[in-house]
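Participant: Please work out how this folds:
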Amino acid sequence: MYYGAIEAGGTKFVCAVSRNGVDIEERTSIPTTTPEETLKHVFAFFDSYTLISMGIGSFGPIDVNKDSGTYGFITSTPKPGWGFFDFLGEIKSRYNVPTAWTTDVNASAYGEFRKGGGQKSGSCVYLTVGTGIGGGAVVDGKVLEGFGHPEMGHILVRRHPEDDYEGNCPYHADCLEGMAAGPAIEKRHGYKAGTLAGDEKVWGMEAYYIAQALVQYTLILRPEVFILGGGVMKQNQLFPLIRTEYQRLLNNYVETPAPETMITAPALGDDAAITGCLLLAEEAEVQLP
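Facilitator: Predicted coordinates for the structure are as follows:
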């Protein structure tokens, strides 16, 4: 008997199984193409196992409101073919087991909270900065959700004084994602982000936007730990810049843990989300009939 987990990303799906809800026994990576093609490979993987329960962390936006007629759907995503797709319904029609359903970044936050860099804290925020920007939070040991899930990448930010880039978000133009995600960096400067590693101005501007977001999350949620993942955050020179800018912007208004320990890279690396999905699957077995 196995716990199943799906980290459903816009580029790839990671599927895994575990006997104890922690240690991954087998996993596979599947390119995200059409729902029909992608799920064909997902089913081929899980059909080999007898499942106890499943945990799914999906790219979004998704509907997490259990009273909604579209609960379990991926909703207004711009990804072709996936808009208003009944993802959870398709999974449950194949595997009639208790299933946890949340965002991929909420799953990452939960994985880090339970088994990674947030283990010694009571609350944490996980922010991924890559092709897009998304965030999840764990407060009092529970994934933060309400009428919907957090959309931390689309908060509005102040424009850097030297930045005249219009922004890359199709919904809000110059929101956090529009100004600081990987494509925004590339379109603003005309080069792939990875080729700009030594450009202090590029990363100073990036730190300015990310630090603004962390200040806003601090003032609203007061988390003990910020865990910053995603492809852009593999530019390790960003961390000290963000910590310095965070302190400058917060200006000692409220007390926080030391930025050196508060603002960190994922301890679980690229396994944060799939770990969180397995942990949520284990809890789903207990909580759901």
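Participant: switch to C-alpha atoms for all contacts and neighbour counts from now on
Facilitator: Will do.
Participant: residue ranges for the helices of the chain, please.
Facilitator: In the chain, the helices defined using DSSP state H lie at 35-46, 87-94, 104-115, 176-180, 182-189, 200-221, 238-250, 259-262, 272-287.
Participant: could you redo those as CSV and give each row distance to residue 7 and mean neighbour count?
Facilitator: As requested, the helices of the chain are arranged in CSV below (distance: least, CA to CA, whole Å; neighbours: other CA atoms under 10 Å):
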stretch, distance to residue 7, mean neighbour count
helix 35-46, 11, 15
helix 87-94, 12, 15
helix 104-115, 6, 29
helix 176-180, 21, 29
helix 182-189, 21, 20
helix 200-221, 24, 19
helix 238-250, 26, 18
helix 259-262, 26, 15
helix 272-287, 6, 26
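Participant: now the ones you listed as a markdown table including distance to residue 22?
Facilitator: Listed next are the helices of the chain as a markdown table, based on distance: least, CA to CA, whole Å:
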| stretch | distance to residue 22 |
| --- | --- |
| helix 35-46 | 17 |
| helix 87-94 | 21 |
| helix 104-115 | 9 |
| helix 176-180 | 32 |
| helix 182-189 | 31 |
| helix 200-221 | 28 |
| helix 238-250 | 29 |
| helix 259-262 | 25 |
| helix 272-287 | 6 |
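Participant: Now do the contacts for the residue nearest the centre of the chain.
Facilitator: Closest residue to the average C-alpha location of the chain: residue 105 at 2.1 Å, with CA atoms, centre = their mean. The neighbours of residue 105, taking CA atoms under 8 Å, 6 or more residues apart in numbering as the test, are 57, 126-128, 134-136, 273.
Participant: Here is the second sequence; please produce its structure so I can put it next to the first one:
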Amino acid sequence: MRYGAIEAGGTKFVCGIGNEEGIIEDRISFPTEHPEQTMQKVIDYFADKNVTAIGIGSFGPINVDPSSPLYGYITTTPKPGWANYDVLGKLRESFNVPFGWDTDVNAAAFGEAKWGAAQGLDSCVYYTVGTGIGVGVYMEGRLVHGLVHPEGGHVMIRPASDDSFQGTCPYHGDCLEGMAAGPAIEQRWGVKGSELPVDHPTWDLEAYYLAQSISSTILMMSPKKIILGGGVMQQAHLFPLIHTHVQKILNGYIRTESLLENIHSYIVPPGLGTNSGLRGSLALGVEAKRNQQ
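Facilitator: Alright, predicted model coming up:
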């Protein structure tokens, strides 16, 4: 059987076709424009693909409550035209198949749990650190929702004593996203992070802020793997800095080999590379079909 996958990002959409083993057989990407234009491209792509189900991992916030009349909607995004847009409703006009629906970062966590760095484990937390910061949570063999869905990019952190930057988040100022996402790096230093040398002080500061959130995640949820993806985390030298800061913050309180001796194998890059989101969306489609049976 062939399954459809949609990684619906705020900058671009990636659509693909794959199988239940997680292999992507075909894909296409295009910029995220006005919803009607963008969704028509999605529909045109899948029109002749004869897919069994479609999984969607979407930028948000989104409504993930199946009992809500707004299930399948993007809700309060500032992206022009997309606030209160019914993504699933639009797709259902053209395709009579089961749909999987979740946040883009939950989809990435799901992909990593099925076929990536957390394969064989029943829990992981996935951070994407890029234009924004998102957190996906997979615990006890399922994706976590609740009142809405995890919004771990907006947890509050403790600013470094020598950092007077006020943050970029329009809601919270100096939350994790406001202090550590790509735009925060650029605004703090006047250049994109990709242009800064590996010994620039921003990287230790970045690692410190991410480590605060990661340490809280370890203490609160005790996941068996933490995976860090997104554009900022392409700076591979961040990982050892984060490992060091997490160990300092936890200060030996969690006495497990994974943190004390093998932290380099516990806080890791995505096993699926840049394909976590698309393959995770594929996994959402496969699960939706199984749940229907």
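Participant: Minimum distance to residue 20 of the first structure: which of the helices of the first structure has it?
Facilitator: Closest approach to residue 20 of the first structure among those is made by helix 272-287 (8.0 Å; CA to CA).
Participant: and that closest one, how far from the second structure on average?
Facilitator: Helix 272-287 of the first structure, aligned to the second structure and superposed, deviates on average by 1.0 Å (mean CA distance after the TM-score superposition for the first structure).
Participant: sorry, back to before: buried members of the contacts of residue 105 of the first structure into ChimeraX, please.
Facilitator: In ChimeraX, this line selects whichever of the contacts of residue 105 of the first structure come out buried by 16 or more other CA atoms under 10 Å:
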select :57,126,127,128,134,135,136,273
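Participant: Sort out for me which of the contacts of residue 105 of the first structure are in strands.
Facilitator: Residues of those located in strands (DSSP state E): 57, 126-128, 134-136.
Participant: can you put these in CSV and add distance to residue 196 of the first structure?
Facilitator: Shown next, in CSV, are these (distance: CA to CA, whole Å):
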residue, distance to residue 196 of the first structure
57, 32
126, 25
127, 22
128, 19
134, 23
135, 25
136, 28
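Participant: which one of those residues sits closest to residue 245 of the first structure?
Facilitator: For those, the nearest to residue 245 of the first structure is residue 127 (16.7 Å; CA to CA).
Participant: ok, now which ones touch the nearest residue to the closest one once chain neighbours are set aside?
Facilitator: Closest residue to residue 127 of the first structure apart from its sequence neighbours, by CA to CA, 6 or more residues apart in numbering: residue 135 at 4.3 Å. Applying CA under 8 Å, 6+ apart, we find residue 135 of the first structure in contact with 105-106, 125-128, 150-153.
Participant: Keep only those that stay in contact in the second structure.
Facilitator: When you map the contacts of residue 135 of the first structure onto the second structure and apply both residues aligned by TM-score structural alignment, their matches' CA atoms under 8 Å, the shared contacts are 105-106, 125-128, 150-153.
Participant: Tell me which of the helices of the first structure approaches residue 9 of the first structure most closely.
Facilitator: Here helix 104-115 is closest among the helices of the first structure (CA to CA), at 7.2 Å.
Participant: Superposed on the second structure, what's the mean shift for the closest one?
Facilitator: With mean CA distance after the TM-score superposition for the first structure, helix 104-115 of the first structure averages 0.5 Å from its match.
Participant: what's the closest non-adjacent residue to residue 174 of the first structure?
Facilitator: Closest to residue 174 of the first structure by CA to CA, 6+ apart is residue 167, at 4.3 Å.
Participant: Residue in the second structure paired with the one you found?
Facilitator: Counting by TM-score structural alignment, residue 167 of the first structure lines up with residue 167 in the second structure.
Participant: which residues sit in contact with its match?
Facilitator: Contact analysis of residue 167 of the second structure by CA under 8 Å, 6+ apart lists 173-175, 178-179, 184.
Participant: repeat that for 6 Å
Facilitator: 173-174, 178-179 (CA atoms under 6 Å, 6 or more residues apart in numbering).
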